[in-house]
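Asks: Sequence first, predicted model second:
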Amino acid sequence: MWGKDKLREECGVFGIFAPGQDVARLTYYALYALQHRGQESAGIAVADGRQVTLHKGMGLVPEVFREEHLRSLRGLAAIGHVRYSTTGASHPVNAQPLVFYCSQGMMGLAHNGNLSNAQFLRQKLLATGAIFQTTTDSEIIVNLIARFLEGEDFPAAAASAMAYLEGAYSLVILSEKRLYAVRDPYGFRPLCLGRLPEGWAVASESCALDAIGALFVRDIRPGEILEIGPEGVVSHAGPAAPRFAHCVFEYIYFARPDSILDGFTVGQVRRELGRQLAREFRPPADVVVPVPDSGVAAAHGYAEEAGLPLEEGLMKNRYVGRTFIQPSQELRSLGVRLKLNPVREVVAGKRVILVDDSLVRGTTSAKIVRMLREAGAAAVYYCLSSPPVIRPCYFGIDISDEAELIAARSSREEIREKIGADGLYYLSLEGLLRPFGEMARHLCTACFTGDYPFPVTNCRKTLTPHKPHLLGV
């Protein structure tokens, strides 16, 4: 079905400290802005100085929350979460935030990312008496922080827990009176800080800050722990990594085009990737057509650079979403048509440059090409604003099996034949990195190269634990 040819990321997180404000409602608006990062479940936890109150459920943000829910969530700070599962099944018990009791009272946690050493840590914690209620790796983080909080303040406990964690984690954490934000030492997943007239907010993307009228201040640095309370924002240092490794797919596909990530506006990056693609490949064509919505910005850039008209040759049905009932087997070919439909007047008799962000599994590309041909396209050239995806991701993207990746087992010519295109063109790795300048060395491109930031086969540890005796490591 449409969507299985795309990578999916785990989730989006948001946090706000704004005493006197309707923090639950502001969090609700922010989660709306982050809905593209997860559509399986949503949740909000609110702290009022004495306790943490939670409401969460399966579904989209407006399906989970009603007016009565927001009225009941009153407090001085809140965290929110939208989820797409990569570790842990799509089940109500795994919805976040997670709320728990520890030596310092009630706390809540929401996590974006994926721990590459989750299985090892879970086994070690179970062996030392830990009890788990979910199958998410986020509960591992909860257990570690709770253990270290028995003898330390929160920033120190978070730094101690981070020494055990391998992989991607952007966290928003709520105590009864304060808000905390944590970004892993590699900076895999985005996290930023915003200023409100009477408070502070943190979010996976700056578009969530825009949604509530917060002013973007800066990105939270890799390895940084922010403590937010009545005194303002205090920065604490966590463990350091040998390098940064911001996920390049955030710029290619995951993030909203209007977000700013680590100093780059996502939409402008995508447009430049399209220009670079046109510099590398320019087959004879009459019109540029984007695959909505992910190929739109790159298609604009391609058309500008190539001097070709850009047309909406594929229309997307925006009302066919995650609850779409799949057709029966005999009607399976209609599945993509219910979500995308070609505009015959745009493509008939034309040589079409079809621009998309990536080709991962190859499950829908052939159907799109076939639709364009049936609508009268004289030729279809499939152009992608990223290199071939040939290796799994262990840091918060739903590709952990190389067998799922068509480019890992087929040559470009074989893929072209499978999807039925007249040409198939991938942006080079050099072309992908060019818009980032010096920041290119801080990007994780392992899914294109197999060059992981650290050895993922070594699931024991990367960083030296502060207190190894607690896990018996």
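Replies: That came through, no problem. Residues are numbered from 1 along each chain as shown.
Asks: only C-alpha atoms for contact and neighbour calcs from this point on.
Replies: Fine.
Asks: Tell me which stretches of the stretch 351-473 of the chain form strands.
Replies: 351-356, 379-384, 423-426, 443-444 (DSSP state E, counting those that start in this stretch).
Asks: For the last one, which outside residues touch it?
Replies: Put plainly, it is strand 443-444. 188, 244-248, 452-453 (CA atoms under 8 Å, 6 or more residues apart in numbering).
Asks: Return the distance of it from the chain's centre.
Replies: 14 Å (CA atoms, centre = their mean, to the nearest Å).
Asks: With the first one instead?
Replies: Strand 351-356 sits 26 Å away from the centroid of its parent chain (CA atoms, centre = their mean).
Asks: list the buried ones in stretch 82-95?
Replies: Using 16 or more other CA atoms under 10 Å as the test for burial, stretch 82-95 gives 82-87, 90, 93-95.
Asks: With respect to residue 392, which of those residues is nearest?
Replies: residue 86 (12.5 Å; CA to CA).
Asks: For the closest one, give me its contacts.
Replies: So residue 86 contacts 9-10, 114, 396-398 (CA under 8 Å, 6+ apart).
Asks: Over to residue 438?
Replies: Taking CA under 8 Å, 6+ apart as the definition, residue 438 has no contacts.
Asks: Distance of it relative to residue 130?
Replies: Going from residue 438 to residue 130 by CA to CA, to the nearest Å gives 44 Å.
Asks: Most neighbours out of the contacts of residue 86, which is it?
Replies: Within the contacts of residue 86, neighbour counts (other CA atoms under 10 Å) peak at residue 114, which reaches 29 neighbours.
Asks: on that earlier part again, could I get the buried residues of stretch 82-95 as JSON lines with secondary structure?
Replies: Formatted as JSON lines, the buried residues of stretch 82-95 follow (DSSP: H, G, I helix; E, B strand; the rest coil):
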{"residue": "82", "secondary structure": "strand"}
{"residue": "83", "secondary structure": "strand"}
{"residue": "84", "secondary structure": "coil"}
{"residue": "85", "secondary structure": "coil"}
{"residue": "86", "secondary structure": "coil"}
{"residue": "87", "secondary structure": "coil"}
{"residue": "90", "secondary structure": "coil"}
{"residue": "93", "secondary structure": "helix"}
{"residue": "94", "secondary structure": "helix"}
{"residue": "95", "secondary structure": "coil"}
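Asks: Comparison target, given below:
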Amino acid sequence: MQSPSDDASTTMRNPDLDGDMLREKCGVFGIYGHPDAAAITALGLHALQHRGQEAAGIVAFDGKRFHSERRLGLVGDTFSRREVIERLPGTAAVGHTRYSTTGETILRNVQPLFAELNAGGFAVAHNGNLTNGLTLRRELVKNGAMMQSTTDTEVILHLVAHSKRNRFIDRYIEALRAIEGAYALVSLTNKKLVGARDPLGIRPLVLGELDGSPILASETCALDIIGAKYIRDIEPGEVIVFDENGAQSHKPFAPQAPRPCIFEYIYFARPDSIVGGRSVYDTRKAMGEQLARETHVEADVIVPVPDSGVPAAIGYSRASGVPFELGIIRNHYVGRTFIQPTQSVRELGVRMKHSANRAAIEGKRIVLIDDSLVRGTTSKKIVKMMRDAGAREVHFRIASPPITHPDYYGIDTPDRAGLLAATHTLEEMRDLIGADSLAFVSVDGIYRAMGEPGRDPAHPKFADHCFTGDYPTPLTDMSEIDAPRQLSLLAEAS
């Protein structure tokens, strides 16, 4: 297997200019039986770039050998170059965009991970997080496993390798039975492309087709970019296998009521994607409409915090009748490795990405719309920016409920002590960010925006634990004091 040298020391991690941002999880992509497998995978990863900007990788198989290219940085930093794609020959490939929720940002943690098993090569790309990964890792190491990375995904490789089953698919399913948490997996062997989704469907995975070749991807936007046809969502708990004999679907788990992650709709998925049969863009507008119905205040203009707050602000404006204005302009060309040499320059970081549109807000009562509030640091800076630009009143509205509990399924949240809503009252939060008023949409309101009558506490239809503390799976590793810290690596806000 071809592999690049470890050049992690030459890549600087992007400074955190957005202290309120939730970090994306990861994006996965796979294709089987296409002569341009690697190039198509690279394009698919471009569309999934929003799900992880730290690293990207592709593993391809040419019928005899596996070939790997994994790099820190954006997809375009590596995979837009012809010579790189030419080093990935073959008709099958899997790819991954990464933001680390477990494991350091070093090259050996970049996916897809690859191992030579007794039946041949095996590559795996994982979106999600295992809540018993540390426990399984410790058991595997105790039994002689030699780990090459610090990611929870490597546990899956070892579980497959240690299985005594004869058929690969049986070994793969046995490994899945051992893991807990959230996962959408795309795997490649010398004969098969395999996709798998956790039994609750927490993480998304869709099936498409291009020129007769099956495609697996985290979101439908990855199908759109290559002109592929959307076929269906991979079902929660489904394992689907593609090989020379066609497709085989396995349902190895007892049926459960699905609980997909509600943050896919609030924040993570691209607005042009369809997730679980719902338009993400339309859903976010509906969340803004519900927010207006629950929390409206007299105002002159509705201003989104770009870009994630735009659909909700459109919905809020439509429901309230107050005009929508781009009162904040985002600079999309901020360098990823911009060096901030002094504290005074670091404090100006928010202005590198966001600038006030004075003509739209001066002398006016404005309602700022954002999709979430985590620490409050960026919100505070944006409120001040609006006041400095002449806004008469600044009302902050959040199109999701207060985040009071950390996530352990692939969203990089702080531990509970770092979540503003977990440690402050609403009035304390309002005072901290400096707004004239602050309000969130209710949990029931989010469900109504999703087309539900409200949240049924006995049978919630979404993984909404960040708002409710109702975690949908066991949290085996969370019994350890340091585990939440290991599973939550959001950089401290400056």
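Replies: In hand now; what should we look at? Keep in mind that what you see is a predicted model, and the values were worked out from it rather than measured.
Asks: can I get the strands of the stretch 351-473 of the first structure in CSV with distance to residue 255 of the first structure and mean neighbour count?
Replies: As requested, the strands of the stretch 351-473 of the first structure are arranged in CSV below (distance: least, CA to CA, whole Å; neighbours: other CA atoms under 10 Å):
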stretch, distance to residue 255 of the first structure, mean neighbour count
strand 351-356, 15, 26
strand 379-384, 17, 24
strand 423-426, 21, 21
strand 443-444, 15, 22
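Asks: Tell me how far the residue in the second structure that residue 173 of the first structure lines up against lies from residue 158 of the second structure.
Replies: Aligned counterpart of residue 173 of the first structure in the second structure: residue 187 (TM-score structural alignment). When distance is defined by CA to CA, residue 187 of the second structure is 14 Å away from residue 158 of the second structure.
Asks: So between those two, which is more surrounded?
Replies: Between residue 187 of the second structure and residue 158, counting by other CA under 10 Å, residue 187 is the more crowded of the two (27 against 20).
Asks: Which of the helices or strands spans that one?
Replies: strand 181-189 (DSSP states H and E).
Asks: how distant is that strand from the center of its chain?
Replies: On CA atoms, centre = their mean, the centre of strand 181-189 of the second structure falls 15 Å from that of its chain.
Asks: Tell me which residues are up against that strand.
Replies: By CA under 8 Å, 6+ apart, strand 181-189 of the second structure touches 28-30, 92-94, 120-132, 193-198, 200-205, 216, 218, 408-410, 473-475.
Asks: buried stuff in that strand?
Replies: Applying 16+ other CA under 10 Å to strand 181-189 of the second structure flags 181-189 as buried.
Asks: after superposition, how close is that strand to the first structure?
Replies: Here the mean offset of strand 181-189 of the second structure against the first structure after fitting is 0.5 Å, by mean CA distance after the TM-score superposition for the first structure.
Asks: Would you mind getting the angle between the next helix or strand along the chain from that strand and strand 181-189?
Replies: Next in sequence after strand 181-189 of the second structure, counting helices and strands by DSSP H and E, comes strand 193-197. Angle, strand 193-197 of the second structure to strand 181-189, by axes from the mean of the first three to the mean of the last three CA atoms, to 10 degrees: 170 degrees.
Asks: Which residues does strand 193-197 of the second structure contact?
Replies: In contact with strand 193-197 of the second structure (CA under 8 Å, 6+ apart) are residues 30-32, 92, 183-188, 203-205, 216, 234-243.
Asks: try 7 Å
Replies: Contacts to strand 193-197 of the second structure, defined as CA atoms under 7 Å, 6 or more residues apart in numbering, come from residues 32, 183-188, 205, 216, 234-243.
Asks: Ok, stretch 410-420 of the first structure next?
Replies: 365-366, 369, 423-424.
Asks: Quick one: the residues in the second structure that that stretch pairs up with.
Replies: With TM-score structural alignment as the criterion, stretch 410-420 of the first structure aligns to 424-434.
Asks: Now for the aligned partner of residue 146 of the first structure in the second structure, how many residues are close by?
Replies: Using TM-score structural alignment, the equivalent of residue 146 of the first structure in the second structure is residue 161. Residue 161 of the second structure has 21 neighbouring residues, counting by other CA under 10 Å.
Asks: Tell me the gap between stretch 343-351 of the second structure and the middle of its chain.
Replies: Counting by CA atoms, centre = their mean, stretch 343-351 of the second structure comes out at 27 Å from the chain centroid.
Asks: May I see the buried residues of stretch 82-95 of the first structure organised as CSV, with distance to residue 54 of the first structure added?
Replies: Converted to CSV, these look like this (distance: CA to CA, whole Å):
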residue, distance to residue 54 of the first structure
82, 14
83, 16
84, 19
85, 20
86, 23
87, 22
90, 19
93, 13
94, 14
95, 11
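Asks: now, which of those sits nearest residue 288 of the first structure?
Replies: residue 84 (31.9 Å).
Asks: ok, that closest one to residue 457 of the first structure distance?
Replies: 25 Å.
Asks: If anything else comes up later, I'll come back, but that's it for now.
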